[in-house]
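Chemist: quick one: sequence and predicted model below, then my questions.
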Amino acid sequence: MQEKPILAVPVDARLEQSSTPRKTQIVVVGGGAGGLELVRKLGAKFGRKHYDIILVDKNLSHIWKPLLHEVAAGSLDANLDEVGYRGHCYRWGYRFFQGSLDGIDRETRTISLAPVHDDDGKEVIAGHTIRYDYLVLAVGSISNDFGVPGVKDHCIYLDSREQADIFRTKLLNNCLRVSRAMMANPGADEQVKVAIIGAGATGVELAAELYNAAGALRHYGLEVFDESRLKVTLLEAGPRILPALPEKLSAAARHELNVLGVVVKTETQVIEARPRTLITSAGETIDADLIVWAAGVKGADMLAELGLETNRRNQILVHGTMQTLDDDRIFALGDCASYTPDGAEMPIPPRAQAAHQMASTVFDNIVRSIKNRPLKTFVYQDKGSLISLSRFSTVGSLMGNLVGGSLAVEGRMARLIYTSLYRLHLLGIHGWMKGLFLMAIGRVNRIVRPRLKLH
């Protein structure tokens, strides 16, 4: 039997007879970069007196998705950088509910959440519903395996902190195996083989970060292990890596990867994944101890079942106001949304900067809607792309459509700007005071904490 919707205030006979007005309830599903920034702004704007801001997420904490490759390699301790929703909501005046979106009833303006279970399968939170006056879907994206056989069973995705932790554990176990084998037989030619499918930002950054981690392991108990024991193969179906960057920068990044020892294979399409083996369209077999799939993203399958219009990648189609095509009370932003500006051939790309800008537009339009004012149309400002090759290099293009993407940057300047992107994210979700404080703590941690997370 389905529970009654969770309302802004408890409903009983006394309240129903009371003249106390019902709070306006704004529900945001998804605590990623865009969703978390949005609820912070809404909470700071409206407070708790007349409005009830609710964040729903299946996890208990947030970590910036562009950092997951560092978590996977062990270069970043997610425990230090994650944001707990319960503490954050107390600070910024919204409420948090743990759960996964299970459906939307647009007639009653409620969403249903699936039950939450613990590791033993025991139900912790029963399935329930939440009322909304305005609903924002910001659930992000998942890896798109394009239906390639065996990928789901034999490859690791980097969509979440849990998946990054699984990869790191498997990586360290394989490094330990090779180290022990070489200690037992110094002449042995042992290697940890990692294959990465997809040479976009995630694949390229992970490949470089792995060599950074491998070079540091000798200081943490693996005395005979170094970068030469690591073999990373980066596979790309297209003609070059980092297709979003100008060809010159793509070539520069490939050169840096080659110097590190990464084997880069372009125009190589994977058609099947098997245990510890990949099969390409050319009939080549590639052996690997660990296989990472980073070849594209799509919306979660459940998005196509909500009764809202979606594209073939399960992304929700939205107007320029970020409202869904089917319901003006429902907004969508970030990777789960698809918006193609008038005159554009392609929709806005699923990138962190797009989610940040969309969150600002949705915030403005919810405020305008409440005040019965005309809504704004989202205008995407492409700030360019930056790719971090760990401590070795950074490449990218700045300003994007402001100067035609012609301002190329490399080296220390690019690294400084890349680091500033995360700092802007901290300011967006914490505000200026706490954001600056966390930046200072981050500098101290780089000095006093170990370089790698090994547990």
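Modeler: In hand now; what should we look at? Numbers count the residues shown, from 1 in each chain.

Chemist: can we go C-alpha only for contacts and neighbour counts from here?
Modeler: OK.

Chemist: ok but D102 is inside a strand, no?
Modeler: Yes. According to DSSP: H, G, I helix; E, B strand; the rest coil, D102 belongs to a strand.

Chemist: how close does it get to A300?
Modeler: According to C-alpha to C-alpha, to the nearest Å, D102 and A300 sit 12 Å apart.

Chemist: same question, L317
Modeler: Counting by C-alpha to C-alpha - L317 and A300 are separated by 14 Å.

Chemist: can you point out the buried residues in stretch 95-109?
Modeler: For stretch 95-109, the buried set under the neighbour-count rule, 16 or more other C-alpha atoms under 10 Å, comprises R95, F96, F97, Q98, G99, S100, L101, D102, G103, I104, R109.

Chemist: do the same with stretch 22-33
Modeler: Within stretch 22-33, the residues that count as buried by 16+ other C-alpha under 10 Å are K23, T24, Q25, I26, V27, V28, V29, G30, G31, G32, A33.

Chemist: now stretch 387-398
Modeler: Buried-residue list, stretch 387-398, by 16+ other C-alpha under 10 Å: I387, S388, L389, S390, F392, S393, T394, V395, G396, S397, L398.

Chemist: pull the residues that contact that stretch.
Modeler: Identification of contacts with stretch 387-398 by C-alpha atoms under 8 Å, 6 or more residues apart in numbering yields 201, 204-205, 208-209, 212, 245-246, 249, 252-253, 256, 383-386, 405-412, 414-415, 418.

Chemist: ok, structure two:
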Amino acid sequence: MSILEPAIDTEPKIHHIIIVGGGAGGLELATQLGHKLGRKGKAEITLVDRARTHVWKPLLHEIAAGSMDTGRHELPYQAHGHWHGFRYRYGEMIGLDRANKRVHLAATHDEDGREITPDRWFHYDTLVLAIGSVSNDFGTPGVAENAIMLDTPEQAERFNRRLLNACVRAYAQQGPVRPGQLHVAIIGAGATGTELAAELHHAARGLVAFGLDKIDPEKDIKITLIEAAPRILPALPEHLSTATTNILTGLGVEVRAGSRVTSVTPEGVNLANGDFIPSELVVWAAGVKGPDVLSKLDGLEVSRANTLVVKPTLQTTRDDDIFVIGDAAYLVPEGETQAIPPRAQAAHQEASHLVRQLQRKMHGEKNLTPFKYRDFGSLVSLGHYSTVGNLMGFISGKSLRIEGWFAKLMYRSLYKMHEMALHGPIKVTLDSVSRLLTRRTQPQVKLH
């Protein structure tokens, strides 16, 4: 070889896989790839998230009601990555350079405005976007100023503080509780709104039981569940909607189906039919959309709900090196008319599918296996009162309706499946026993 010729690098370049978003799908994918590739030096796995800890999103209504100790369920990304063979990078994705295969992260700052991490770019060979969804207020006036959404643990905890403060304020004030002062309006009767209504009914009575005896939970505390569709849980089978409505109305929750909200004020909620629902505590849970950043990712195709359109292989339609899973993905299965719904079970299945397919892609295979979604049914937890649902495919493809104790067990098993994918059976068993014992020695609702 001539001394003028460039040296040939014979060392194989390590494959960089970046996963943006540490929700259910993103964290499960990072964990499994870390085990199979990261620990063995076959690839470098990096998880990016703007939060430092992970909380399973279906638990947010329990955090909002104060019936769950967040600290016992949140998982630090930094430690989990160290244990499971992937790297964690703190920051929010704000852009993408597809030509040079780079992800752009914004600078981060602490509560005093001091910079924590600078504006940065990270190179990838394969990119997986799993940044989830956010609430869609559909441009309704007053929502941003007067309602709280439940997209993050911080928002759920903020609502819980408002609820606790409202109860303490009503107890300490001179005179009786004002009309609407302790009323809660939940706008949107999907799974989140419906589950929150039942959980709040129990939690509010728990707060009163701890000494706030001036408040009459039956007279002063009122929960109204508002839904624009003709029935609550409109995306689920009608028999689930009927069963849930009967349970909620039996608890005293006012169910207002077929009611469209036109505005939210500091005093309450205005409906299209002219009715006004007085309420100083308002939760907005009416629909989801993709985060705004998805429409700014270097020309990737987005749906009307601002989610990224993907092929059956979960690759974006305009870049085969970029995959999307979870709520951020828009995929209409062959022969279907509706996209795969934004549910935790879909994110779990997509993550499991990509664990195998990304390894095939690393080995140079071009024809990846299409993803096939299996709907195992729907479950709605009504807290301490009941759980209703249907399980799919048990009897010749038909659904099996379940309710009560067995349904509640199945609902809890979904969270255990998620934990199992992250930790394995031994740690999950020990954690479950620990939580059970601790729960016996603590108040059933959050009091601080």
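Modeler: In hand now; what should we look at? Since the model is a prediction, treat every value here as computed from it, not as a measurement.

Chemist: re earlier: redo the buried residues of stretch 95-109 of the first structure as a markdown table? Include distance to P347 of the first structure.
Modeler: A markdown table is the format used below for these (distance: C-alpha to C-alpha, whole Å):
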| residue | distance to P347 of the first structure |
| --- | --- |
| R95 | 33 |
| F96 | 31 |
| F97 | 31 |
| Q98 | 31 |
| G99 | 30 |
| S100 | 27 |
| L101 | 25 |
| D102 | 27 |
| G103 | 26 |
| I104 | 25 |
| R109 | 29 |
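
Chemist: which one of those residues is nearest to C155 of the first structure?
Modeler: Nearest to C155 of the first structure, judged by C-alpha to C-alpha, of those is S100 at 24.0 Å.

Chemist: so that closest one makes contact with G31?
Modeler: No. Counting by C-alpha atoms under 8 Å, S100 of the first structure stays clear of G31, with 11.5 Å between them.

Chemist: who touches both of these two?
Modeler: Shared contacts of S100 of the first structure and G31, defined by C-alpha under 8 Å, 6+ apart, are found at V56, D57.

Chemist: take the buried residues of stretch 387-398 of the first structure and write them to a markdown table, including distance to G74 of the first structure.
Modeler: Listed next are those as a markdown table, based on distance: C-alpha to C-alpha, whole Å:
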| residue | distance to G74 of the first structure |
| --- | --- |
| I387 | 19 |
| S388 | 16 |
| L389 | 15 |
| S390 | 12 |
| F392 | 16 |
| S393 | 19 |
| T394 | 19 |
| V395 | 22 |
| G396 | 24 |
| S397 | 28 |
| L398 | 29 |
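
Chemist: turn those into JSON lines, columns for secondary structure and distance to N311 of the first structure.
Modeler: Output for these, formatted as JSON lines (DSSP: H, G, I helix; E, B strand; the rest coil; distance: C-alpha to C-alpha, whole Å):
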{"residue": "I387", "secondary structure": "strand", "distance to N311 of the first structure": "28"}
{"residue": "S388", "secondary structure": "strand", "distance to N311 of the first structure": "31"}
{"residue": "L389", "secondary structure": "strand", "distance to N311 of the first structure": "33"}
{"residue": "S390", "secondary structure": "coil", "distance to N311 of the first structure": "35"}
{"residue": "F392", "secondary structure": "coil", "distance to N311 of the first structure": "39"}
{"residue": "S393", "secondary structure": "strand", "distance to N311 of the first structure": "37"}
{"residue": "T394", "secondary structure": "strand", "distance to N311 of the first structure": "34"}
{"residue": "V395", "secondary structure": "strand", "distance to N311 of the first structure": "32"}
{"residue": "G396", "secondary structure": "strand", "distance to N311 of the first structure": "30"}
{"residue": "S397", "secondary structure": "strand", "distance to N311 of the first structure": "29"}
{"residue": "L398", "secondary structure": "strand", "distance to N311 of the first structure": "30"}
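
Chemist: out of those, which comes closest to K45 of the first structure?
Modeler: Of these, the one sitting nearest to K45 of the first structure (C-alpha to C-alpha) turns out to be L398, at 32.1 Å.
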